[in-house]
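J.: Turn this into a structure:
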Amino acid sequence: MDEGWRIRVRGQVQGVGFRPYIWQLARSMGLRGRVFNDPEGVLIEAAGDGLAAFVAAIPARAPVLARVDAVTHEGAVFDLPEGFEIAESRGVGAETRVTPDAASCPDCVAEVFAPGRRQGYAFTNCTHCGPRFTILQGLPYDRARTTMAAFPMCAACRAEYENPGDRRFHAQPVACPDCGPRLWLEPGAGDAIVGAVAVLRSGGIVAVKGLGGFHLACDAGNARAVALLRARKRRPAKPFAMMGTLAMIGATCAVSEAEAALLRDPAAPIVLLQKVAEVLPEEVAPGQAVLGWMLPYTPLHHLLIAEFGGPLVMTSGNLSGEPQVIGNAEARDKLRAFADAFLMHDREIARRLDDSVERAAPPMVLRRARGRVPGTLPLPEGFETAPQVLAYGGQMKAAICLLKNGQALLGHHLGELDEALTWEAFLAADADYAALFDHAPEVVACDPHLGYRATQAAHGRGLPVIEVQHHHAHMAACMVENGWPLDSGPVAGIVLDGVGLGPDGTIWGGELLLGDYLGFERRGWLSPVAMPGGDMASREPWRNALAQLDAARLGPLADEMFGAQPLALLRQAVRAGVNAPLTSSAGRLFDAFAAVLGFEGAQTYEGEAAMALEARARPDGVAYPLGGVEGVIETAPLWQAWAQDRAVGVAPEVMAARFHAGLAQGFARRARALVERGEARAVALSGGCFQNALLLEMTVVALGDLPVLIHRRTPANDGGLALGQAVVAAARAVSG
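T.: A predicted model of the protein is given here:
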């Protein structure tokens, strides 16, 4: 028997080449022992001189995809081999983190385009890249618990897999043309990539099976092809994402070093970039000043882009509002009306994941999905004894959050739960996460809106339920992302979004809160204005403009601008309080201002009017005023200043910027006062309106040198609600 140390490594340490890394490190330091995976992460049993130096080196030199949360050790006596070995995984269950899918590494891309047995092979990968979460069926992460179990390794792949010195050592998806998944085109014969490119060059649409689901691809430079895709998908205006090389991207957009780094990140998100050249047709992103780009992130994508020689539209393969298609039979059934051909493969997708959408400047996550999930966030100081919590989020941009072992796992973007198939996907994700991560919640957190399906599901779990007010959840999500400790005191939360139920039964959305994880006070709010037609006001911005102008005593302007609409009928409904609820929503204020600047008709996707307003803005250093001192933040002065500008012919682009500046400065001034009076220690910015880069920048500037908390790794929109709900529930449990 040998005396040594039992060393525990926790974090994102499975499926990232961690065991061969430990094997090489231990051998280089002359240690004896073994390393293996188990449900808690990686366990090392080692003996020899220099164990302390070995433990210190583990996090310092870890593989690129690894995230080491903790390294602990204890003395032990065990029977060790003469050298150092990699042993088989032990145990079942899930206490460790799962690695997200990772874009193809440079070595694998080079291999795909060089002579050799993997030249042209669309499923080339190694320990440093390739599918992870989208093929995972159980933990520990071994090939038998992935969808690659259907592909027995050939002798050549087996030799790489079993060689600790090879970059494919224990790379669970390892494969080659002799033993791995295959690619084909329907209809078609011969080389699938060549055939797909022929369809694309002819102006056709190809359904492409990727990592987390199907894309619909077309020639991004062909206006007719893009218009055809829009018509078939019934998506008249929402911007399409595109895929291309850095050179292709640079021909249309400004790309900073930070943006290039984000594009090259192993997560390979869609990155929003400022358009600088009109190279591509307007149909790609109508009326937008930014374009969404991603680099090829699988060998299949690299081969397709290289053969095509230009950028491709790559949009989710689904009916608008429905979840992304992931199965071959499902694709043939649901996408046949969209696609002229199908680029298929026979590796099953274990769970659907849309592409993540992010910005680099300022850093923000708009949609958290492939490449980021199931990455976790550490809970701040004070949450050490937090119980396991399950949070269900809201109705829009649904996502689930789990708390366990001091970590928060915010799940992937699911969509809008009023869509039946998205609701089915929500229920499937709930069961999937619980099983995969061995999660046994003691409490469930949710929004208080009883009309939300997620709230109804929470109350149906048979567990204690904690309802967390919508905007408090937004603020708490921002706090926890920034590591705000449980007992660090209150913050001033500027929370600007569409709608959320307030504890007074009214619809909130433009809020200044003062509080912490345990509770809050409402210190300021936009003056409540009617939403004529209720939910219709969210779709038709002119309705909000009518209500805002009437409230500001500018009714004649509304008559002049919207006279073709049924104004008298709506005004009567507002006076009677019929289907015209009052709201303090900043989102509806954005819609109203977009309408007075010329946004016509109905929105075809959420945020369309606000995005058009942001794209149009050209700052000139002037801000429209907001009135009021305490409590209600009056919007009438803003509208009156706009009316004066309109009367003297100020450009719409300037008025759009003055609107943004007025909102930013009006809220910042009130939040600053809370900090300067010692009531708050920092300012947190949250809610979907802060996905607007111009508004975020202007607000941060207006706050000056104050400590400001913003979202960088989790969505400011409703996709982050579940995270805030979970930590509020945990804080209440910890605090008794």
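J.: Only C-alpha atoms from now on, for both contacts and neighbour counts.
T.: Will do.
J.: residues of whichever strand or helix holds residue 26 that come out buried?
T.: Taking DSSP states H and E as the definition, residue 26 sits inside helix 18-28. Within helix 18-28, the residues scored as buried using 16 or more other C-alpha atoms under 10 Å are 18, 19, 20, 21, 22, 23, 24, 25, 26.
J.: Please report the distance of the fifth one from residue 61.
T.: So that's residue 22. 10 Å (C-alpha to C-alpha, to the nearest Å).
J.: Near residue 451, how many other residues are there?
T.: As a burial measure, residue 451 scores 10 neighbours (other C-alpha atoms under 10 Å).
J.: does it count as helix, strand or coil?
T.: State at residue 451, reduced to three classes by DSSP: H, G, I helix; E, B strand; the rest coil: coil.
J.: Break down the stretch 351-500 of the chain into its helices, ranges please.
T.: All helices of the stretch 351-500 of the chain, identified by DSSP state H, counting those that start in this stretch, fall at 420-436, 453-459, 470-481.
J.: So what touches the last one?
T.: The one in question is helix 470-481. Helix 470-481 has contacts (C-alpha atoms under 8 Å, 6 or more residues apart in numbering) with 377, 379-380, 447-448, 493-495, 500-502, 509, 511, 513, 516-517, 519-520, 684-687, 709-714, 716-718, 720-725, 727-728.
J.: what comes up buried for it?
T.: Buried, per 16+ other C-alpha under 10 Å, within helix 470-481: 470, 471, 472, 473, 474, 475, 476, 477, 478, 479, 480, 481.
J.: now swap in the longest one and tell me
T.: Judged by neighbour count using 16+ other C-alpha under 10 Å, the buried positions of helix 420-436 are 421, 422, 423, 425, 426, 429, 430, 433, 435, 436.
J.: what's the closest of the residues you listed to residue 99?
T.: Distance to residue 99 across these (C-alpha to C-alpha) is lowest for residue 436, with 12.8 Å.
J.: Please generate a structure for the following sequence too, so the two can be compared:
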Amino acid sequence: MSFAAVEPSQALEFRVRGRVQGVGFRPAVWRMARELGLAGEVLNDGEGVLLRVKGDPSRIAALLRRIERDPPPLAHVDGIERRYYSGHLPLDFRIAESIGGPACTQVTPDAALCGACAAELRNPDERRYRYPFTNCTHCGPRLSIVTAIPYDRATTTMAPFELCAACEAEYRNPIDRRFHAEAVACPSCGPTASVVALGQAEAPRAGGADAVEIAARRIARGEIIAVKGLGGYHLACDATNAETVARLRGLKRRDAKPFALMARDLAVIRRYCAIDAVEERALTSVEAPIVLLRAKGPEHLPEAVAPGLATLGFMLPTTPLHLLLIDQFEHPLVMTSGNISDEPAVIDDGEALAEIAAFALTHDRDIANRVDDSVVRVMAARSRVLRRARGYAPAPLRLPSGFEMAPDLLAMGGELKATFCLVKDGQAILSQHQGDLENAATLDDYKKNLALFRSLFDHAPTAIVVDRHPEYLSSKLGRAETDTRALPLIDVQHHHAHVAACFAENGRPLHAPPALGIVLDGLGFGDDGAIWGGEFLLANYLGYERLARLKPVAMPGGAQAVREPWRNLYAHLKAAGDFDATPSTFGDWRALEGKPLATIDGMIARGLNSPLASSCGRLFDAVAAALGVCADRQAYEGEAGARLEALAAAAPNEMRGYALRISEPALIDVDPAPMWRAIRDDLRQGVSAQTIARRFHLGLAQSITEVAVRLAAARRFETVALSGGCFQNRLLFESVYDGLCEAGFTVLTHADAPANDGGLSLGQAAVGAAHLMRADMTRDGKDGACASASPAASLA
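T.: From the prediction side, this is the model:
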């Protein structure tokens, strides 16, 4: 429909899709339309925003250009559809009441406190001076308080708070930035903060303006305080108080995993960390994630904050309550998740944190949905999400060209760092980080959020996609769902899903030629029943061919080998033919002294609970154990690898890496045997652990690049995709990335979705959609091949 053909008296209706509710979109359109002299109305409904307008066609066109080019800060327009409108319109332009309908709109992520609200909070002349729940359409709670669509106050946990006259006037005033800000509140009508004594039958409560100051004084005295945030409770204490930080570790049962930190501004963070321009933009963004920074400032925090690591995870205050609290301190606070280790963060006021904190800085606005803090890291000059939650989820990712007609489906994700993904209207809606489903409370939360997302997005899947691992709890749930609903089940190999997630995030079209996916992670169920984790797959969305791998090595004890890195060290040395149980050998590999090696030998020889694994994660564990790092036990997943990276970061600018042997059969093996002999020699010569760690990283990266070059010469591809949790290691990632770029490849990497298993459901969704569309084409006679319900390993 061209505007030139439209009479000025003809009314048009525009359907605006995207992130357009709860972000000040309607008042922005109202102002634009009135400035252009147009008549009509704008309103919310279940599918997004409806714009009905009458006037000069050129002015209507100008309005649409402004909507697309200059939406409000938190809005994102995915598309605008137009048609004639025959209904009645007002003579001026108005914002009309919301109407119901199918929920096809986007739900907006929670947004950090904006500059305008922060200024009000600190201005004694403002009526919201020091009010802990100040917000507007540009900031504040969204996903964490929503219960249904359309996003109106009545469908949020703000419903119990009736607006006062002053807030009502702002809410109804289209020129006010709080116009239809559903969480708008003030001291007269909104939520109230209080300090509550925990673990007492008659808990004393101190409220009002004094609550934050009371909490701050207790923190300054060395106490641990529970703080109710946007998507869950935090545990806060003085990060410079070594005794308190150590006590928090003991009470939280968190032996070594690093604590997140909060500081009032960048100047405080720079006292402890180096910050580049990209990291500064991430810290100050509306998402306000935790940013992993190099701990290279003039001042130092206690070792107990991040034991053995070279990075600190900092964030700026995300809510008015946090800002008021952190403003009381010249130094950082620990601001870690409010839970016992491995449990999901507490969101209900009735849930007990009393065994950790004596007092809570809390409030009476309920948290509807648990949302963790997001984590990002800048690598290769780009901010990359490691944990996608507050500020990012559930903002959808547009699927690439060719997926426009993808059917609605549900991808269940993995078991660790679990997420799920809905496909709807050509978009992938990735859930917030759920955690590890082995924990019963996390699994319950996963189920709750899955039901919520189905309701919010009015989603009815036509198929379920799962990981091929038969014991993943997410896969079991998906299989049960298909049985109950009589839906097709698509199972996707773990590492193929990783590659497809990287393809999808980077907009690689559905019908693009195969590219090489390099996936380095801890483990995934392979087609041969073995554990995979160091894979080179020539892949598209429909299938893959395994061209190379890290040479498989036994994992004696299975899951126990993940927890105890010395087992991987011994298995690797045995596989390399570089160990015999003599005193001189134990001098090289001290981590093996006193270990039951004869028992391990028997397990490996008989194949008893010693699966073969091509796992890059277990190789990192083995090298760490060789250097005395976490040899006996890892306190958390990936600890050995993270500490090994920290050692390497402290080394001189070493450029030489240990060589790995690259075989030449049909399936290339990358064999670390020569590396182990070089490490032994360096240990005997007294080379530092830092230098050995760096040489390991560089040698592995150089071997990966060499394999890619060899494969490209034989298979004629130009694009390489990097995925898997090991690529969250900055030194390894940047070394591989730079090497591949220098070799002339186009390199695809993760940024908006995690490289770890948090992005797995996105890849599953893309693979599942590709197979469903191919099956549809086959039924319609448009494709001569038949797609399997379970994607085959070979390229389709």
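J.: circling back to that earlier point, adding distance to residue 533 of the first structure as columns, could you present the buried residues of helix 420-436 of the first structure in a markdown table?
T.: Output for these, formatted as a markdown table (distance: C-alpha to C-alpha, whole Å):
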| residue | distance to residue 533 of the first structure |
| --- | --- |
| 421 | 27 |
| 422 | 26 |
| 423 | 26 |
| 425 | 31 |
| 426 | 29 |
| 429 | 34 |
| 430 | 34 |
| 433 | 39 |
| 435 | 43 |
| 436 | 44 |
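J.: List just the nearest of those to residue 671 of the first structure.
T.: Nearest to residue 671 of the first structure out of those is residue 426 (C-alpha to C-alpha; 36.5 Å).
J.: circling back: tell me which of the helices of the stretch 351-500 of the first structure lies nearest to residue 307 of the first structure.
T.: helix 420-436 (35.0 Å).
J.: so the closest one matches what in the second structure?
T.: Helix 420-436 of the first structure corresponds to residues 440-456 in the second structure, going by TM-score structural alignment.
J.: for stretch 494-505 of the first structure, same thing?
T.: Using TM-score structural alignment, stretch 494-505 of the first structure pairs with 518-529 in the second structure.
J.: How about stretch 21-28 of the first structure?
T.: Counting by TM-score structural alignment, stretch 21-28 of the first structure falls onto residues 28-35 of the second structure.
J.: can you check stretch 527-544 of the first structure too?
T.: Counting by TM-score structural alignment, stretch 527-544 of the first structure falls onto residues 551-568 of the second structure.
J.: Identify the residues contacting the residue sitting nearest the centre point of the second structure.
T.: The centroid of the second structure falls nearest to residue 388 when counting by C-alpha atoms, centre = their mean (1.9 Å). Counting by C-alpha under 8 Å, 6+ apart, residue 388 of the second structure touches 374, 375, 432, 433, 753, 754, 758.
J.: Touching, residue 224 of the second structure and residue 237? I think so.
T.: Yes: using C-alpha atoms under 8 Å, residue 224 of the second structure is in contact with residue 237, at 5.0 Å.
J.: Mutual contacts of those two, please.
T.: Listed as contacting both residue 224 of the second structure and residue 237 by C-alpha under 8 Å, 6+ apart are residue 244.
J.: Between the two, which has more neighbouring residues?
T.: Between residue 224 of the second structure and residue 237, residue 237 has the larger neighbour count (other C-alpha under 10 Å), namely 27 against 24.
J.: Now for that one: which residues touch it?
T.: Contacts of residue 237 of the second structure by C-alpha under 8 Å, 6+ apart are 219, 220, 222, 223, 224, 225, 244, 245, 333, 334, 335.
J.: got the contact list for stretch 399-407 of the first structure?
T.: Stretch 399-407 of the first structure is contacted from outside by 95, 376-379, 383-384, 386-393, 408-415, 426, 430, 439, 719-723, 726, using C-alpha under 8 Å, 6+ apart.
J.: hang on, the earlier thing: give me the subset of the contacts of residue 237 of the second structure that lies in helices.
T.: Members of those lying in helices (criterion: DSSP state H): 219, 220, 244, 245.
J.: and the third one, what is it in contact with?
T.: Put plainly, it is residue 244 of the second structure. Applying C-alpha under 8 Å, 6+ apart to residue 244 of the second structure gives the contacts 222, 223, 224, 237, 238.
J.: To which residue of the first structure is the first one aligned?
T.: Going back to what we said before, that points to residue 222 of the second structure. Using TM-score structural alignment as the criterion, residue 222 of the second structure maps onto residue 203 of the first structure.
J.: cool, the last one as well?
T.: When the two structures are superposed using TM-score structural alignment, residue 238 of the second structure falls opposite residue 219 in the first structure.
J.: Name the nearest residue to that match, ignoring sequence neighbours.
T.: Closest residue to residue 219 of the first structure apart from its sequence neighbours, by C-alpha to C-alpha, 6 or more residues apart in numbering: residue 312 at 4.9 Å.
J.: could you measure the equivalent of the one you found over in the second structure against residue 595 of the second structure, distance?
T.: Using TM-score structural alignment, the equivalent of residue 312 of the first structure in the second structure is residue 333. If you measure residue 333 of the second structure against residue 595 of the second structure using C-alpha to C-alpha, the figure is 41 Å.
J.: tell me the contacts of the nearest residue to residue 123 of the second structure once chain neighbours are set aside?
T.: Excluding the flanking residues, the one nearest residue 123 of the second structure by C-alpha to C-alpha, 6+ apart is residue 129, at 5.6 Å. By C-alpha under 8 Å, 6+ apart, the contact set of residue 129 of the second structure is 120, 121, 122, 123.
J.: Wasn't residue 129 of the second structure part of a strand?
T.: No: under three-state DSSP, residue 129 of the second structure falls outside any strand and is assigned coil.
J.: which residue lines up with it in the first structure?
T.: Using TM-score structural alignment, residue 129 of the second structure sits opposite residue 119 in the first structure.
J.: on that earlier part again, not counting its own residues, what contacts the match of stretch 527-544 of the first structure?
T.: By C-alpha under 8 Å, 6+ apart, stretch 551-568 of the second structure touches 571-572, 575, 591-592, 600, 603-604, 608-615, 618-619, 621-622, 624-626, 630-635, 637, 640, 669-672.
J.: If any of those residues are buried, put those into a PyMOL selection.
T.: Remark: buried members of the contacts of stretch 551-568 of the second structure, expressed as a PyMOL selection using 16+ other C-alpha under 10 Å:
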select buried, resi 571+572+575+591+592+600+603+604+610+611+612+613+614+615+618+619+621+622+624+625+626+630+631+632+633+634+640+669+670+671+672
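J.: Surely the match of residue 222 of the second structure is in contact with residue 222?
T.: Yes: applying C-alpha under 8 Å as the test, residue 203 of the first structure and residue 222 come out as touching, 7.0 Å apart.
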